[in-house]
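Colleague: sequence plus the predicted model coming up.
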Amino acid sequence: MADIQKVSVALTGGQLAALKAAVEAGEYATTSEVVREAIRDWQLKRELRQEDIKRLRRLWDEGKASGPAEPFNVEQTLAAAEARLKDVDAE
């Protein structure tokens, strides 16, 4: 079993009531179990957020390395998009 250490956490009355209600409903054996699951969820979200940040930084760097932006022509872009949609509809 993992090294278990105790820590003190301050919760609002509503948060504590929700923890106790989950245990009383039989969803969890203890309030500690609820908190451990919440921390696992937080860790996963944190890892995903860090991966997103890395991906955005990579895309940013690729964009910067691709050179200066070209002028954006709305009419040309819309015409090209409409042509692609017609091709898709024709299939």
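Modeller: Everything's here; your move. These numbers come from a predicted model, not from an experiment.
Colleague: going by C-alpha atoms from here, please, whenever you check contacts or count neighbours.
Modeller: OK.
Colleague: which of the residues in whichever strand or helix holds A21 are buried?
Modeller: Assessed by DSSP states H and E, A21 sits inside helix 13-24. Residues 19-20, 22-23 are the ones in helix 13-24 that count as buried (16 or more other CA atoms under 10 Å).
Colleague: and R55, how far is that from K45?
Modeller: 15 Å (CA to CA, to the nearest Å).
Colleague: would you mind finding the longest helix in the protein?
Modeller: helix 31-65 (DSSP state H).
Colleague: and here is the other one:
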Amino acid sequence: MTEKISISLTDEHAQLLQDAVKSGDYASSSEVIREALREWKARHLLARLWDEGLASGPAERDWSMRDIKADARRRKASA
């Protein structure tokens, strides 16, 4: 399902949109906007998860990155 929405862009943003399509990287302006929204959504999710991690307090263990990776590999192997 899709919905048509009309938006206003600055001349600079409109030119970026047109250039992205003209370059052949995107088939349409809609594709550019959809990808931008997906990236915006992912960035906001990552920021929320980061904030939740900080709010959860210090880790119970003082693990190094090597420890974290080894633990992840053990979990993956046992799954």
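Modeller: Here it is on my side, so go on. Fair warning: this is a prediction, and the values are worked out from it, not measured in the lab.
Colleague: could I get the TM-score for this pair?
Modeller: Taking TM-score structural alignment, normalised by the length of the second structure as the basis, the two superposed chains have a TM-score of 0.69; 59 aligned residues with a CA RMSD of 1.5 Å.
Colleague: which of the buried residues of helix 13-24 of the first structure lies closest to A65 of the first structure?
Modeller: Minimum distance to A65 of the first structure across the buried residues of helix 13-24 of the first structure is 50.2 Å, recorded for L19 (CA to CA).
Colleague: can you find the partner of that closest one in the second structure?
Modeller: In the second structure, L19 of the first structure lines up with L17, judged by TM-score structural alignment.
Colleague: need the contact list for the closest residue to its match other than its chain neighbours.
Modeller: Excluding the flanking residues, the one nearest L17 of the second structure by CA to CA, 6 or more residues apart in numbering is S29, at 6.3 Å. Residues in contact with S29 of the second structure (CA atoms under 8 Å, 6 or more residues apart in numbering) are 17-18, 21.
Colleague: counterpart of S29 of the second structure in the first structure?
Modeller: Checking TM-score structural alignment: S29 of the second structure goes with T31.
Colleague: how big is the offset of the helix holding A21 of the first structure relative to the second structure?
Modeller: Compared with the second structure after fitting, helix 13-24 of the first structure has a mean deviation of 0.6 Å; criterion: mean CA distance after the TM-score superposition for the first structure.
Colleague: please apply the same query to stretch 35-42 of the first structure.
Modeller: Counting by mean CA distance after the TM-score superposition for the first structure, stretch 35-42 of the first structure comes out at 0.3 Å.
Colleague: now that stretch, how far from the centre of its chain.
Modeller: Centre-to-centre, stretch 35-42 of the first structure and its host chain are 15 Å apart (CA atoms, centre = their mean, to the nearest Å).
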